[in-house]
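>>> just a sequence and a predicted model for now, questions to come.
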Amino acid sequence: MAWNEPGGNNQDPWGGKKGGDGPPDLDEALKSFQEKLNKMFGGRKGGADGSGGGSFFGRVPLGLLLVVVAAVYFFVGFYQVNEQERAVVLRFGVFNETKGSGLHWNPPLVDQVIKVNVTRKRQHRSEGTMLTEDLNIVDISLSVQYTISDARDFVLNVRDPEESLKQAMESALRHVVGSNVMHEVLTEGRETIAIDVQTRLQQYLDAYTTGILVDKVNIENSSPPTEVQAAFDDVNRAREDEERLKNEAQTYSNGIIPQARGSAQRMIEEANAYRDQVVAKAEGEAKRFERMLAEYKKAPAVTRDRLYLDAIQQVMASSSKVLVDVEGGNNMMYIPLDKIMESHPGSINNIQNVSPQVMQQIIDRVAERVRQDSLTTRNTTRSTR
């Protein structure tokens, strides 16, 4: 039954007053609400005029309280974004915008602000046992350095970006290692493998729109399993010996080839010099013969004797013994020039300085002495008979 119907005792549901058909009193409603707040916050109940309340809300006007609450709400909405951060703003759980560094304001309880450091170098390590292209097993440990290139993708597109990075890294590493032989993975091919892993990993992350940028991939260690480590060490030593022998052979080749070229060039130069010498000497002999021929035509006898004396001088200057034969005799005269030179060391210089005329006189005297000895020997033989 309605409160204003007959028999309803005219009970007012707003203020509890009896009688009257007018609208409820707003002041009474506010007082009722204030009393309820006082009860909630531990205040005692006031008088009928509301002046007897002893709580904070009983002493502070409601309008001022609302202003204070609004001021607190306003100041709580301010926040600072550092230079190395980006702020992703969600409004009622939906992406609204991305803000850079500086002081910003967003309404609390309406917007959610998630700050992401986009400059800090992050690192993730992984290790495992993998199969190479030539069906060998290797143990590899890998580390990845990365940064966040897109804060929105990093926060919203993937539930767990770092877990996605881990799985993508293992997938890229297994694909690249499985495309290379064991020798390349364990030795000089490690840098190339790291570059290939970085390229493939970045492709995976871009396809997932994780907002992650891979800066560098490092293969920290790659080794065969412990069971075959000794055999692998032997293979490595054999390869090192092979490389050392190749280097030694190359060094020998680099040394012997220039030496051979130098020797060949020296022989060519010597041959050219000998050729020039022989040609020059022949030309000189020809010119000397032409001049001698002209002198011979002028005085044949003198020139002939001169040539004979020159020849005798050259022969005697280079010989250590002289044998002299005399016409008409059976005896031969022996002159040991070497013995004479040993007993008279300075005589060799005197012999070389003797003129052709003196040499001819000596020859004539020696020949005359030989004839006389021969005649004496003959006469003695006849008288004896």
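In hand now; what should we look at? Keep in mind the model is a prediction, meaning the values are calculated, not measured.
>>> CA atoms for contacts and neighbours, from now on please.
OK.
>>> isn't Met333 up against Glu368?
No. Counting by Cα atoms under 8 Å, Met333 stays clear of Glu368, with 11.4 Å between them.
>>> so Leu309 lies in a helix, does it not?
Yes. Leu309 sits within a helix when classified using DSSP: H, G, I helix; E, B strand; the rest coil.
>>> residue contacts, it?
Residues in contact with Leu309 (Cα atoms under 8 Å, 6 or more residues apart in numbering) are Pro356, Gln360.
>>> try it again with 10 Å
The neighbours of Leu309, taking Cα atoms under 10 Å, 6 or more residues apart in numbering as the test, are Thr303, Val315, Ser355, Pro356, Gln357, Met359, Gln360.
>>> put this next to the first one:
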Amino acid sequence: MAWNEPGNNGKNNDPWKQGGRDQGPPDLDEVFRNLGKKLGGVFGGKGGGSGNAGSGGSSILMIVVLIVAIAVWALSGFYTIKDAERGVILRFGQYHEEVGAGIHWKPTFIDTVTPVNTQEVRSLRADGFMLTQDQNLVRVTFEVQYRIFNARQYLFSVVDADSSLREATDAALRFVIGHSIMDDVLTRGREVVRQDTRIELESIIDPYNMGLTLVDVNFRDARPPEEVRDAFDDAIKAQEDQERFVQEATAYAREIEPRARGQVNRVMQEAEAYKQQIVLRAQGEVSRFEQLLPQYLAAPKVTRDRMYLETMEYVYSNTSKILVDVKNSNNLMYLPLDKLINQGAAATQGKAVTPLPARNSQDVSTAPVFPETSRASSPRTGSGR
């Protein structure tokens, strides 16, 4: 059963027919006219005929559009500045202020915001053939690292700060290379060229106040032209060999010189010690003889005998000793005491001992003999030892 058909009780279920009168669906134009009348009464307007109703509807539409436009304009003014950036605000094209990191609002179509990264380290490279002071051509590659420290100066001091820095770098590098010889540029003078280029570049960009600061200046490469590269490579290699040999010789000299000084000091100390030893020994001998003189004057014979015995003890302690039996004329038997002592010492240490060969009378002639009668038969004089 449709919604507009009468039910079983005979009643009409049509919602637009109330009180037996067909009302129909609401007219949107009528709704807007009524709303316009109400708003017109609020804002001081007068309700009138159909003409006033049409103008009231159009004014309401314009107000709605205006409200939406204002909302869109207000929402479009929000913007975000990152942590590493600074926002430069231009109001009607003129510098107004700078803002830091965070969320900000600006009036659209009035203010313009340009974010500038002030923490990023940027780099640019200068490369090209340059003429040295000695009229040689070299290809030099330089790299400059820089950072923005003033956003306003970076944007408005010059037209393009990056391009100006590139041109200033090229000018400074050509000036320094033009006042340097080729050997310094290619080999040992690179550090000097790098430092001079940085000083010259800073002196060029400082008057312009571009808001840039140099972080580092790197000397990347310096090469001669391709036609003469092999010859220059040989020359550079020869210079490197020369420097290496000089450094090796210097290191060798530094190693030998302290050693020689130490040897000289050791020899001098040994000589001084030997000198003191000899002097002290001589002084001791003089003192001993001075002490012996009164004893000799008191008992000359006893003193001579004692001195003789001490001398023989010193002599026999440093020579081989042999006992010979002189009664047997056919076969002389002797005892090599020194070898026997050595064999006994070796036996106590567990070493193998070689037995002594037997000797006859012919072998005795080769050994020194000290007969016991030698002391008795030696003449004694008044000045004997």
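Right, received. Where do you want to start? Just so we're clear, the structure is a prediction, and the values are computed from it rather than from any experiment.
>>> ok, back up a step: what would the contacts of Leu309 of the first structure look like in JSON lines with neighbour count?
Putting the contacts of Leu309 of the first structure into JSON lines (neighbours: other Cα atoms under 10 Å) gives the following:
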{"residue": "Thr303", "neighbour count": "16"}
{"residue": "Val315", "neighbour count": "12"}
{"residue": "Ser355", "neighbour count": "13"}
{"residue": "Pro356", "neighbour count": "15"}
{"residue": "Gln357", "neighbour count": "11"}
{"residue": "Met359", "neighbour count": "15"}
{"residue": "Gln360", "neighbour count": "14"}
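>>> any chance of those in JSON lines, plus secondary structure?
Putting the contacts of Leu309 of the first structure into JSON lines (three-state DSSP) gives the following:
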{"residue": "Thr303", "secondary structure": "helix"}
{"residue": "Val315", "secondary structure": "helix"}
{"residue": "Ser355", "secondary structure": "coil"}
{"residue": "Pro356", "secondary structure": "helix"}
{"residue": "Gln357", "secondary structure": "helix"}
{"residue": "Met359", "secondary structure": "helix"}
{"residue": "Gln360", "secondary structure": "helix"}
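>>> let me know the closest of those to Val214 of the first structure.
Proximity of the contacts of Leu309 of the first structure to Val214 of the first structure was ranked by Cα to Cα; the top entry is Val315 with 97.7 Å.
>>> if we can go back for a sec, closest one to Glu28 of the first structure out of the contacts of Leu309 of the first structure, please.
Ranked by distance to Glu28 of the first structure (Cα to Cα), the contacts of Leu309 of the first structure are led by Val315 at 163.5 Å.
>>> how far apart are the longest helix along the second structure and its match in the first structure?
Counting by DSSP state H, the longest helix found in the second structure is helix 229-298. For helix 229-298 of the second structure, the mean deviation from the first structure after alignment is 2.2 Å (mean Cα distance after the TM-score superposition for the first structure).
>>> I'd like to know which elements that helix is packed against.
helix 182-186, strand 212-223, helix 300-316 (3 or more Cα pairs under 10 Å, 6 or more residues apart in numbering; DSSP states H and E).
>>> buried residues, the last one. List them.
Judged by neighbour count using 16 or more other Cα atoms under 10 Å, the buried positions of helix 300-316 of the second structure are Pro300, Lys301, Thr303, Arg304.
>>> Tyr296 is in contact with the last one, correct?
Meaning Arg304 of the second structure. Yes. Applying Cα atoms under 10 Å as the test, Arg304 of the second structure and Tyr296 come out as touching, 7.8 Å apart.
>>> which other residues reach stretch 127-139 of the first structure?
140-143, 170, 173-186, 219-226, 228.
>>> again, only using 7 Å
140-142, 174, 177-182, 222-225 (Cα atoms under 7 Å, 6 or more residues apart in numbering).
>>> nearest to Val88 of the first structure, of these?
Using Cα to Cα, these come closest to Val88 of the first structure at Leu142, 31.5 Å.
>>> what separation do you get for that closest one and Ala168 of the first structure?
As judged by Cα to Cα, to the nearest Å, Leu142 of the first structure and Ala168 of the first structure stand 13 Å apart.
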